[in-house]
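**Student:** Sequence and predicted model, in that order:
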Amino acid sequence: MIKAKANRLLQGGLPMSVWKPEDIDVIGNSMEVRVAALRRDGTLQRPVTIWIVRVGNELFVRSWRGQKGEWFRDAQAQGRGRLWAGSIERDVCFVMETDPELNDQIDAVYRTKYRHFMQYVIPMIRPEVRTTTLKLMPCS
């Protein structure tokens, strides 16, 4: 019973659950995914292509443009959106991640996963971009 409750976290009143193992594998191994945040009026933005990293059984994204990214601002404000990765399409909840130690781990995964694109990795691990780290969770 307690575990079931833990799997349905509430972030800002939004019911969330954990990723299915097969989904987290596909999404976490994707080099790029598309996300669209909800706008204030409840419609989805135009999807943007972004990098995604996996730490354990959690998925994280960042805004390459930092706080200026429109998708990020709406994701932060509304907390909901949609993700596409391969054949997977899921409604997601965006949860701010501020733990410095976890952000260090996320930086390390960016460096490893995208090592062939180091000129783009460097901006992704800048302090101002780290402040846009969002955990993605399946959202119902």
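**Tutor:** All right, it came through fine.

**Student:** contacts, neighbours, all on C-alpha from now
**Tutor:** Noted.

**Student:** quick check: longest helix of the protein.
**Tutor:** Longest among the helix segments of the chain by residue count, using DSSP state H, is helix 100-113.

**Student:** Now the longest strand along the chain: buried residues?
**Tutor:** In the chain, with assignment by DSSP state E, the single longest strand is strand 88-96. Neighbour counts using 16 or more other Cα atoms under 10 Å place 90-96 of strand 88-96 among the buried residues.

**Student:** Put this next to the previous one:
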Amino acid sequence: MTTWTVDELQRIGDATELRVSSYREDGTLRPYVTIWMVRVGDDIYIRSMVNAGTPWYRRAKASGTGRIQAGGVERDVTFAEAAADVHQTIDDAYHAKYDRYGPGPVGAVVGPGTAPVTLRLLPRD
């Protein structure tokens, strides 16, 4: 299994935003969407704001694979489910990183309703 390098984790984790795209059936990339992300340990997580209806999230779930750009790192990824026991830690990481933007934006990516719309990014070769 491919893992993030220490340098990639640092650079992605330190970036404020991440650009995410999913692959179409024909192998081409969809347009990138800019979102927030957090690093928790050796993992990178992204969340859809509030619900599973956002287009980028629906496409990522359907495709299962995509590409990300953040902190000067560009990698193909697999979109995986997050473990059930990590969601509070992810919430805490979002608060630590983004609370400076106020309760509205952060409130859209934390809390009990966000667990089903959380994706773990797994690097691919």
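**Tutor:** On my side now, so go ahead. Quick caveat, the model's predicted, so the values are computed rather than measured.

**Student:** I figured Val34 of structure 1 was touching Gln45, is that so?
**Tutor:** Just so we're on the same page, residue 34 of structure 1 is Arg rather than Val. No. Between Arg34 of structure 1 and Gln45 there is no contact under Cα atoms under 8 Å: 11.1 Å.

**Student:** now the residue nearest the centre of structure 2: how far from Glu25 of structure 2?
**Tutor:** Centroid check for structure 2 by Cα atoms, centre = their mean gives Ile46 as the closest residue, at 2.1 Å. Separation of Ile46 of structure 2 from Glu25 of structure 2 (Cα to Cα, to the nearest Å) stands at 22 Å.

**Student:** tell me the strands in structure 1, going along the chain?
**Tutor:** With DSSP E as the criterion, structure 1 has strands spanning 10-11, 14-15, 33-37, 48-50, 53-55, 58-61, 80-85, 88-96, 134-138.

**Student:** Is it possible to get CSV of the ones you listed that adds distance to His116 of structure 1?
**Tutor:** Shown next, in CSV, are the strands of structure 1 (distance: least, Cα to Cα, whole Å):
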stretch, distance to His116 of structure 1
strand 10-11, 36
strand 14-15, 37
strand 33-37, 18
strand 48-50, 16
strand 53-55, 15
strand 58-61, 18
strand 80-85, 21
strand 88-96, 25
strand 134-138, 23
